[in-house]
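[1] I'll drop the sequence and a predicted model, then ask my questions.
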Amino acid sequence: MTINVGTTDRILRAALGAVLLFLAFFSGLPAFDAGIVKYGAAIVGVVMLVVAAVRMCPIYSIFGIKTCRV
């Protein structure tokens, strides 16, 4: 497992993950009342936070993309 997510990418992913989790569970917006949208946003938010934490993106690995300095 090689690191392929850089610092800026990591910060953006963590922020997006936190925003999606907030929208899914605490925003009270009508768009997030539907179960599929709420839990879809929650799953994507958790995946974003996990990728930010481990600094390894499987999709980046498939396409050979690296946003970190080596």
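    Perfect, thanks for sending it. Since we're looking at a predicted model, the values are computed, not measured.
[2] going forward, measure contacts between C-alpha atoms and count neighbours the same way
    Noted.
[3] if I look at the residue nearest to the spatial centre of the chain, how far off is Thr7?
    For the chain, the residue sitting closest to the mean C-alpha position, by C-alpha atoms, centre = their mean, is Met48 at 1.5 Å. Distance, Met48 to Thr7, by C-alpha to C-alpha, to the nearest Å: 14 Å.
[4] Leu20 too?
    20 Å.
[5] can you pull the buried residues of stretch 49-60?
    Buried residues in stretch 49-60, counted by 16 or more other C-alpha atoms under 10 Å: Leu49, Val50, Val51, Ala52, Arg55, Met56, Cys57.
[6] Use this one as the comparison:
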Amino acid sequence: MSCNVGSVDRVLRIVAGLAILAAGVFGPLGWWGLVGLVPLATGVTRFCPAYTLLGIRT
């Protein structure tokens, strides 16, 4: 697995993931807040499987 998520993209993914998780815990999303784990995980690992399929590197 090579890194295909750049630094700005990484920060945005981590912030968005934490925001979605927080909305799930403290807000109206409920269990749907677990969707925030996806951008959080891709931001932390710096690897996005969808980017690999589409041939994108940021």
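    Looks like it came in fine. All of these numbers come straight from a predicted model, not from anything done at the bench.
[7] quick revisit: quick check on Leu20 and Thr7 of structure 1: which one has the bigger neighbour count.
    The neighbour comparison of Leu20 of structure 1 against Thr7 (other C-alpha atoms under 10 Å) goes to Leu20, with 22 against 13.
[8] Map that one onto structure 2.
    Counting by TM-score structural alignment, Leu20 of structure 1 lines up with Ile20 in structure 2.
[9] Which of the three states applies to the spatially closest residue to its match that is not a sequence neighbour?
    Among residues not flanking Ile20 of structure 2 along the chain, Gly36 sits closest, at 4.9 Å (C-alpha to C-alpha, 6 or more residues apart in numbering). Of the three states, Gly36 of structure 2 takes helix according to DSSP: H, G, I helix; E, B strand; the rest coil.
[10] Run a quick check on Gly36 of structure 2 versus Leu21, I expect a contact.
    Yes - here Gly36 of structure 2 reaches Leu21: they are 5.1 Å apart, a contact under C-alpha atoms under 8 Å.
[11] give the contact list for Leu12 of structure 2.
    The contact partners of Leu12 of structure 2, by C-alpha atoms under 8 Å, 6 or more residues apart in numbering, come to Gly43.
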